[in-house]
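Undergrad: Got a predicted model here, sequence first, then my questions.
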Amino acid sequence: MTKHTTQWYASWFDTPFYHILYKDRDHSEAQLFMDNLTQYLNIPEGGSILDLACGKGRHSVYLNSLGYDVTGIDLSENSIAYAKQFENDTLKFEVHDMCKPYLQQFDAVFNLFTSFGYFDREEDNLNTIKAIKTDLNSTSFGVIDFMNSEYIIDHLIPEDTKTIEGIQFHQKRYLESGFIFKDISFEYQGSAYKFQERVKALKLEDFEALFEQAGVFLLDVFGDYKLRKFQSKSSERLVMIFK
């Protein structure tokens, strides 16, 4: 029996297998990024931050430990249920669609770790940026941390296998119709599973067009978590600051 889904962002994120596959993400790198970003933006002490597509809350929890009032939102009910164990007076989590405004204004709105460009509807890319604009106050900044698609495509590993917690994850990656796909297949307790990740291969110029349509202004572009200058051929990340 094979269990699968095509609406991957609504169900793959809600499985325990997603978190097993990506359990070894570099937390120290994420914390360094948050340190650099909050210092660069000069967010006021005790300032409020909205973390869009927060997952299980790793960025939100760390930002809160730095003294910020943080709200994390995500479409995954399981991820938010897990994150809620970390809640306190200045940290809360809620199931919410980031394509829609949260209807509260913040000192900063973060969308981190390529949590953008996977929507079934093309217009939701623009809707998300418009929603971020609505949730910014007059002095705050929006941040989108996306992959550098040009670099990723040039360095795409077509196929590999990872064994984590006894599960062999077979991964196939390819570019098709302007999207980067990853097909993930594995067996667990006698059942075969297949999932697919799909992210639109947006480049800087694509974001610039979206920002113009949304009426926001791109202020800075960085190429990594140390906030070094963006280079289209060699930077691994595309970190955009706007308001």
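TA: Thanks, I have the structure now. Just so we're clear, the structure is a prediction, and the values are computed from it rather than from any experiment. Numbering: from 1, shown residues only.
Undergrad: from here on, contacts and neighbour counts on C-alpha atoms
TA: Noted.
Undergrad: Are we agreed that residue 131 is in a strand?
TA: No. Assigned with DSSP: H, G, I helix; E, B strand; the rest coil, residue 131 falls outside any strand and is helix.
Undergrad: So it sits against residue 96, correct?
TA: No. Using C-alpha atoms under 8 Å, residue 131 makes no contact with residue 96, being 11.9 Å away.
Undergrad: Touching both of these two, which residues are there?
TA: Overlap of the contact sets of residue 131 and residue 96 (by C-alpha atoms under 8 Å, 6 or more residues apart in numbering) consists of residue 102.
Undergrad: Please, where are all the helices along this structure?
TA: Using DSSP state H, the helices found in the chain span residues 8-11, 16-21, 27-41, 58-65, 77-83, 123-134, 149-154, 204-214.
Undergrad: just so I know, which of these lies nearest residue 107?
TA: Closest approach to residue 107 among those (C-alpha to C-alpha): helix 27-41, 9.7 Å.
Undergrad: ok, second structure coming up, stack it against the first:
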Amino acid sequence: MGFLCRFHCSRAGISPPPAAPGRLWVDTLGFSKGAALAEWFEAWFDEDYARLYAHRDAEEARLAVSRALRVAPELGEGPVLDLACGAGRHLEILRRANPLAFGMDLSSALLRMAPSALRPWLLRGDMRALPVKDGALSGICLWFTPFGYFSDEQNHALMLRLGHLLRHGGVLVMDYMNAELVARTLVPEDTLERAGVRVLSRRAMEGDRLVKRMVLTHLDTGDTREAMESVRLYHPAALQEMAVRAGLRLRSVMGTYGGGAFTEDSPRWIGIFERAW
């Protein structure tokens, strides 16, 4: 498994250290220059997150990846990075079309949930310090809103870095929220129960960020914890402006994973960009 990961990474222009004995993936945090991790996303993406978002399943991923491959066939050949891949639900499907696709995520908990066959193709790391050479990738996918976690400065820097990682003609799939719909239909507070966990969620716009604060109660033990999500809400024009500065040209936009046209009421904003200059 370690050999396969190192071989694949070399094809993608990555030079990670060897996996530690018994480790299921290569951990790049030890040699990255990323910021010190003390953020909401470090604590939240764990088993509770997986339970609450279990409805985001393999069938949804199959639909999304299949449509993306039709719009951006470049995803089917050469090194393609599924960034913030989690447990690999999109990556598992993409690799059926492209055996050079690989994934990276910060969360050890989610990476442990990945199917065993995927683990040689996984990296653990901070997306602000990607261990990939410029121009090495045919494609990058960011599924289910893994963009906007940081400050504006860091988000802009990340977009620039993603553009630099793509070879000429390479593609970036940006699966993001429909910012206008989110702001217009924001539910300030609700409670749900899923997979044995009760979650009280309070949502608010705090400046330009959508912030959700949660209190989770495990119904079997009564144990509680707090968690949060905080994502910078960018409108499509702002995302496109960032992309242009990164040398990316918008090829196509979809409003659903099935390829539906984007409208003001679409649940998603899915932009397909290509490296143009």
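TA: Alright, I've got the coordinates. Source: prediction; values computed, not measured.
Undergrad: Quantify their similarity with the TM-score.
TA: Overlay of the two chains. TM-score (TM-score structural alignment, normalised by the length of structure 1): 0.87; 233 aligned residues with a C-alpha RMSD of 2.0 Å.
Undergrad: quick revisit: just tell me which of the helices of structure 1 ends up closest to residue 221 of structure 1.
TA: helix 204-214 (8.9 Å).
Undergrad: What span of structure 2 is that closest one aligned with?
TA: Using TM-score structural alignment, helix 204-214 of structure 1 lines up with residues 236-246 of structure 2.
Undergrad: which one in structure 2 is aligned with residue 77 of structure 1?
TA: By TM-score structural alignment, residue 77 of structure 1 lines up with residue 108.
Undergrad: what's the strand ranked longest in structure 1 in contact with?
TA: Longest strand in structure 1 by number of residues (criterion: DSSP state E): strand 136-147. If you take C-alpha under 8 Å, 6+ apart as the criterion, strand 136-147 of structure 1 is touched by 41, 105-116, 132-133, 236-243.
Undergrad: hmm, which of these are the buried ones?
TA: 105-116, 132-133, 236-243 (16 or more other C-alpha atoms under 10 Å).
Undergrad: So which of the residues you listed are in strands?
TA: Among those, the residues falling in strands (DSSP E) are 106, 107, 108, 109, 110, 111, 237, 238, 239, 240, 241, 242.
Undergrad: So which residue is dead centre in structure 1?
TA: residue 115 (2.4 Å; C-alpha atoms, centre = their mean).
Undergrad: any idea how far it lies from residue 67 of structure 1?
TA: 24 Å (C-alpha to C-alpha, to the nearest Å).
Undergrad: Please work out which residues of structure 2 line up with the longest strand of structure 1.
TA: Going by TM-score structural alignment, strand 136-147 of structure 1 sits over residues 166-177 in structure 2.
Undergrad: now the residue of structure 1 most remote from its centre: how far from residue 24 of structure 1?
TA: Among residues of structure 1, the one most distant from the C-alpha centroid is residue 190; the distance is 32.0 Å, by C-alpha atoms, centre = their mean. According to C-alpha to C-alpha, residue 190 of structure 1 and residue 24 of structure 1 sit 25 Å apart.
Undergrad: got it, and residue 45 of structure 1?
TA: From residue 45 of structure 1 to residue 24 of structure 1 the distance is 31 Å (C-alpha to C-alpha).
Undergrad: ok, back up a step: the residue nearest to the centre of structure 1 -> structure 2?
TA: By TM-score structural alignment, residue 115 of structure 1 lines up with residue 146.
Undergrad: counterpart of residue 194 of structure 1 in structure 2?
TA: Looks like residue 194 of structure 1 aligns to residue 226 there (TM-score structural alignment).
Undergrad: number of nearby residues for that match?
TA: Residue 226 of structure 2 has 14 neighbours, counted by other C-alpha atoms under 10 Å.
Undergrad: Tell me which residues touch it, please.
TA: By C-alpha under 8 Å, 6+ apart, residue 226 of structure 2 lies in contact with 213, 214, 215, 216.
Undergrad: In strands, which of those residues appear?
TA: 213, 214, 215, 216.
Undergrad: Next, the contact list for the residue nearest to the first one when sequence neighbours are not counted, please.
TA: The one in question is residue 213 of structure 2. Distances taken as C-alpha to C-alpha, 6 or more residues apart in numbering put residue 228 closest to residue 213 of structure 2, at 4.4 Å, once the chain neighbours are dropped. For residue 228 of structure 2, the contact set (C-alpha under 8 Å, 6+ apart) comprises 40, 44, 211, 212, 213, 214.
Undergrad: buried residues in stretch 198-216 of structure 1?
TA: Buried residues in stretch 198-216 of structure 1, defined by neighbour count with 16+ other C-alpha under 10 Å: 198, 199, 200, 201, 202, 204, 207, 210, 211, 214, 216.
Undergrad: what do you get for stretch 81-91 of structure 2?
TA: 81, 82, 83, 84, 85, 86, 87, 88, 89, 90, 91.
Undergrad: Now check the last one against structure 1: what is it aligned to?
TA: Okay, so that is residue 91 of structure 2. Using TM-score structural alignment, residue 91 of structure 2 lines up with residue 60 in structure 1.
Undergrad: Quick check: its match vs residue 110 of structure 1, distance?
TA: With distances taken as C-alpha to C-alpha, residue 60 of structure 1 is found 10 Å from residue 110 of structure 1.
Undergrad: Repeat that for residue 145 of structure 1.
TA: 8 Å.
Undergrad: Ok, residue 64 of structure 1 next?
TA: 13 Å.
Undergrad: Show the buried residues in the ones in strands among the contacts of residue 226 of structure 2.
TA: Of these, these count as buried by 16+ other C-alpha under 10 Å: 213, 214, 216.
Undergrad: Distance to residue 152 of structure 2 added to those residues, as a markdown table?
TA: Converted to a markdown table, those look like this (distance: C-alpha to C-alpha, whole Å):
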| residue | distance to residue 152 of structure 2 |
| --- | --- |
| 213 | 21 |
| 214 | 24 |
| 216 | 29 |
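Undergrad: Tell me, how many residues neighbour residue 155 of structure 2?
TA: Neighbour count of residue 155 of structure 2, defined by other C-alpha under 10 Å: 17.
Undergrad: Which residue is the nearest non-sequential neighbour of it?
TA: Nearest non-adjacent residue to residue 155 of structure 2, counting by C-alpha to C-alpha, 6+ apart: residue 148, 6.0 Å away.
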